[in-house]
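**Student:** Sequence first, then the predicted structure:
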Amino acid sequence: MTQHAPKSDDFSLVRVPAHARLPMWEVLLVRIGALTCISQFMLGAALGYGMTFWQAFWATMFGSIILQVVSVLLGIAGAREGLSTSMLARWAGFGKYGSGLIGAIFAISLAGWFGIQNSVFAQGVDQALGGKLGFPLSAALTGLFVTIIVIFGFKWLSWTAKIAVPGFLLVMAYGIYKVLENHSLSSLISSPAPGPALSISAATTIVAGGFIVGCVITPDISRYCRSSKDVFGMTVIGIFLGELGVNMIAVLMAHAIKSNDIMTIVLQLTGLFGAVLVTFATIKINDINLYSSSLGFTNAIHTLFKVKTNRAIVTLVVGIFGTALSIMGILDQFIGFLILLGICVPPIPGIIIVDYYILKRSRKILDESRRLGTLPSESENFHPIMLVAWGIGILAGYYIDAGIPSVNAILATGLSYYIGMKLLQSFNQSKVKVEEVV
């Protein structure tokens, strides 16, 4: 029998059924919305301030390709099973309690970033209105506005993207038009970096690390895709239009203005209206933060306490709490803690990809339950090898200086998990043979 979920719950603990899947372009808009925002523009401006145009281009390409491979693999698994990242992990290496731990990490870190991004959004709104509302009231209004959007689930995320993404892209197009009024494109492309030099390796690390969390939670979005082909299109177009497109526009603007200050660049090129639209586009990254946080909390509560909570109620509680913290300014004290949690995220794909695509330990029960429109009735509770591999990945990402930390974490985790599981399998087979002889 097919599992059902309340409409507001947005299939948080069950598979997204075929009738609820969406056209690729609707999912794509949500994906692009996660990249067409102030934080991505800040990243591009930082590259442009410390690099030439072509140096920034190749750094973005290298970082984007890395994200692309991981996103596609995770995204296809999410679409095939119709499951969010934390739910997929339950049958892809992490087990019941491991997936709950992932859910908790996602939930806490993304809820924290929701509050911080809300502060940025509120400050922009307050400045645009000449300080008439004041920061506390602005933060309360912006936080509750985003919370209401997320309560209604993925459909409303899609509708918000249809407004915010075109608005952001129009501002970028107008900004480039203003740049090219006074500068030739060839001169900007050939101009030296206006600020202190930034190396290719450092820049590639920034690009890959800047969206690694968004990359890991790809299944939260791709579970609404209708096919693997849609997932591939969504991730390729999303990353290269969002990541490469926004970065290169920001690079040209930084070269023209000779600054990496985002609001200075936007105000000089597009005026107050453009600054308001760019600030408004923050909604798109922040509603995804809150949405994935609500999915993580729902899974963690269900796993740890065996209680099924409605995702909409969880969203309301988390949204109000995050908004209150942003109003009080407490979140500024937690940035270090959130960054520490972020170190735990890059290794996660290593285990999921190896277990789902190579070891395929749960593929048979997933395939059988998918045909019935349900979930497997059981899963392993926890696997110590997963925990050891996860720890190795965290250490590799943190301590290995060569290469890109997030990639080091993924590779070290995946390799150690594969070797560990194979050694365990060989040990168990040897043990069975000895027992048979005896």
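**Tutor:** Looks like it came in fine. Quick caveat, the model's predicted, so the values are computed rather than measured.
**Student:** For the rest of this, base every contact and every neighbour count on C-alpha atoms.
**Tutor:** Will do.
**Student:** Relative to residue 287, how far out is residue 157?
**Tutor:** Per C-alpha to C-alpha, to the nearest Å, residue 157 is found 7 Å from residue 287.
**Student:** Over to residue 358?
**Tutor:** Distance from residue 358 to residue 287, by C-alpha to C-alpha: 34 Å.
**Student:** got it, and residue 376?
**Tutor:** 30 Å.
**Student:** Give the residue from the two that has the larger number of neighbours.
**Tutor:** Higher neighbour count among residue 376 and residue 287: residue 287, with 32 against 16, using other C-alpha atoms under 10 Å.
**Student:** What residues of the host helix or strand of the more buried one count as buried?
**Tutor:** Using DSSP states H and E, residue 287 sits in helix 282-305. Going by neighbour count (16 or more other C-alpha atoms under 10 Å), the buried part of helix 282-305 is 282-303.
**Student:** another one to put next to it:
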Amino acid sequence: MSQDVEPAAAQSAPPTGTRTKANETLEDYTLRFAPRSYRKWSVGVVATSALGGIAYLADFAIGANIGISYGTVNALWGILVFAVVIFLSGFPLAYYAARYNLDLDLITRGSGFGYYGSVVTNVIFATFTFIFFALEGSIMAQGLELGLGIPLWIGYAVSTIIIFPLVVYGMSLLSTLQLWTTPIWLILMVLPFVYLLISHPDSVSTFFAYQGEKGQGSASLGSVMLAAGVCLSLIAQIAEQIDYLRFMPPRTPENSRRWWCAMVLAGPGWVIFGAAKQVIGLFLAVYLIANVAGGAGFANEPVQQFLITYTNIMPAWLALTLAVILVVISQIKINVTNAYSGSLAWTNSFTRITKHYPGRLVFLGVNLVIALILMEANMFDFLNTILGFYANCGMAWVVVVASDIVINKYVLGLSPKQPEFRRGMLYAVNPVGFGSMIIAAGVSILAFFGVLGETLASYSPLVAIVLAFVFPPIIALATGGKYYLRRTDDGIEHAMHDEYGNPSGETLRCEACEQDFERPDMTASGTGAGYVCSLCLSTDRAGAHVLPEQTAAP
């Protein structure tokens, strides 16, 4: 897979039709289809940028925690369940993002939720970004305290402030940052694991024999599902992968193989790396518990896992230096993605509800402030409950969209295969996706908190997954799929796609802002005077440009 970097001028050149009120190069097409004129990166650069965002250390802590609680066997089975669910549910979402150059909110709108119905999923995703920003920022602050003696409260602020300038220029800067830091991060992460396998081969048998605090030596379905439930709180990570994948170049016969490899690896394939990190985190934790005095007290802390292992390989000063470097690189790589994706999610929701577009950078600041408050207030004592609650909502959302794409679009044919996101083309709310998510999330949350019985509490992730998978086709069949499209004709005669099925690169002039945008972003104006872009439609308070509901097929 090629990873050649495009010329800097090509990456940062402003797109055709830069808006006067919002420079789309800075805004990274927050509310829009990502146009062909801006997507100048190779498939390798896009994939590397997307995978750079999974450098977080929380996976090491998650793997360690579930292993300590339920034992190695149950933890490994739980991680496997997590990986299978994430891959299967993430594949159709990633494909649509890369193929049609849309973020997950825009995909969600046309996959059963409706124009306003997907706002609730945006809030779910935005919550994911600031919760995990706070979690990752706190790990970075711990590294700064350990290596440089910086007090935690200052470290929280530093880990937040440093992110803002790195995210301002969106994909143009993030692609370069992720590309150049990934090799260093990989070496520092893999080194301790390889060292232990070679120098302490007995650590492998110790690892598999570890029974955890509850002494569970054999697999237990309840424990496996509880472990999987913790891991599945990361299900919304696919939305962050998609925020990069939407910049994939058009798929052609010449690049088809590389395009598919990049899409799979950087889309649902992120879970392969995530699961590996969780296993390594558990492996290092078991090693510390078995070989280091008092290791049980800090075995689940990634900073300590790497520092102690590094110390066995090299001088203490170098071990500390490398541990701090690993922590800082890891947290910057993931938190630029958390901050970037969160800013997109908040802006999308705010603009649709208020019909006002404040710009992505405003909500970049909002997301960072919320995360900093969480860190400074030391609210992590109840974050496990929050994550468990959140996981059920996240799973309900992602699996519902996946079910709609796979079953309703390709099996039943009730949902339009071409994704639609433009105002006026969609109904405000579609009961297929919106209703399914509410049912799946609501029932699984009740199960999570024990309302449906203590036995079912362990299986709340499974409840969310099953209900989210089966209800979209049931409701689609019951409604005949009539709430997907308000209109089937957008009033433009020009073709939406090129000869290879990629979104067209032809440009049209928006009568509202008098700028040029590519065909997939446009509809005919309700005034009958020309065309209008999707952002002007979103901010049209009077609705003058919105096409009327189509009462009969054209």
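**Tutor:** Arrived safely, thanks for sending. Everything quoted here is computed from the prediction, not taken from an experiment.
**Student:** picking that back up, got any residues that touch both of residue 157 and residue 287 of structure 1?
**Tutor:** Common neighbours of residue 157 of structure 1 and residue 287, counting by C-alpha atoms under 8 Å, 6 or more residues apart in numbering, are 149-150.
**Student:** The biggest helix by length in structure 2 vs structure 1, mean deviation?
**Tutor:** Using DSSP state H, we find that the single longest helix of structure 2 is helix 58-100. Here helix 58-100 of structure 2, set against structure 1 after superposition, deviates by a mean of 2.8 Å using mean C-alpha distance after the TM-score superposition for structure 1.
**Student:** which is the next helix or strand following that helix?
**Tutor:** Taking DSSP H and E, what comes next after helix 58-100 of structure 2 is helix 104-108.
**Student:** can you tell me what part of structure 1 that next one aligns to?
**Tutor:** With TM-score structural alignment applied, helix 104-108 of structure 2 matches the range 85-89 in structure 1.
**Student:** Just the residues contacting that stretch, thanks.
**Tutor:** Residues outside stretch 85-89 of structure 1 that contact it (C-alpha under 8 Å, 6+ apart): 13, 77-78, 81, 95, 98-100, 102-103, 216-220, 295-296, 299, 352.
**Student:** Distance from stretch 264-272 of structure 1 to the middle of the chain?
**Tutor:** Mean C-alpha position of stretch 264-272 of structure 1 versus that of the full chain (C-alpha atoms, centre = their mean, to the nearest Å) differs by 28 Å.
**Student:** Could you do stretch 127-140 of structure 1 as well?
**Tutor:** Distance, centroid of stretch 127-140 of structure 1 to centroid of chain: 28 Å (C-alpha atoms, centre = their mean).
**Student:** List the buried residues of that stretch.
**Tutor:** In stretch 127-140 of structure 1, counting by 16+ other C-alpha under 10 Å, buried: 127, 135-136, 138-140.
**Student:** And it, end to end?
**Tutor:** Using C-alpha to C-alpha, the two ends of stretch 127-140 of structure 1 sit 15 Å apart.
**Student:** For residue 54 of structure 2, which residues are in contact?
**Tutor:** 270, 273-274, 333-334.
**Student:** Residue 276 of structure 2 too?
**Tutor:** Residue 276 of structure 2 sits in contact with no residue, where contact means C-alpha under 8 Å, 6+ apart.
**Student:** Report the secondary structure element holding it.
**Tutor:** helix 270-291.
**Student:** what is the orientation angle of that helix with helix 58-100?
**Tutor:** 170 degrees (axes from the mean of the first three to the mean of the last three C-alpha atoms, to 10 degrees).
**Student:** follow-up on the earlier one: now the helix holding residue 287 of structure 1 on structure 2. Mean distance?
**Tutor:** So helix 282-305 of structure 1 averages 1.4 Å relative to structure 2 (mean C-alpha distance after the TM-score superposition for structure 1).
**Student:** Contacts made by the next helix or strand after that helix with the rest, please.
**Tutor:** Going down the chain from helix 282-305 of structure 1, the next helix or strand is helix 311-328, by DSSP H and E. With C-alpha under 8 Å, 6+ apart as the test, helix 311-328 of structure 1 has contacts from 8-10, 12, 111-112, 114-116, 118-119, 135-136, 139-140, 143-144, 147-148, 150-153, 290-291, 293-295, 297-298, 331.
**Student:** do the same with stretch 278-287 of structure 2
**Tutor:** 59-65, 67-68, 72, 76, 79, 193, 203, 206-207, 210, 296, 299-300, 302, 305.
**Student:** before we move on, what about stretch 39-52 of structure 1?
**Tutor:** Against stretch 39-52 of structure 1 from outside (C-alpha under 8 Å, 6+ apart): 56, 189-199, 203, 206-207, 210, 243, 246-255, 258-262.
**Student:** just stretch 179-197 of structure 1 next, same as before
**Tutor:** 48-54, 252-253, 255-256, 258-259, 269.
**Student:** 6 Å - rerun?
**Tutor:** 49-53, 258 (C-alpha atoms under 6 Å, 6 or more residues apart in numbering).
**Student:** average distance between stretch 173-182 of structure 2 and structure 1?
**Tutor:** Stretch 173-182 of structure 2 sits 3.2 Å off on average (mean C-alpha distance after the TM-score superposition for structure 1).
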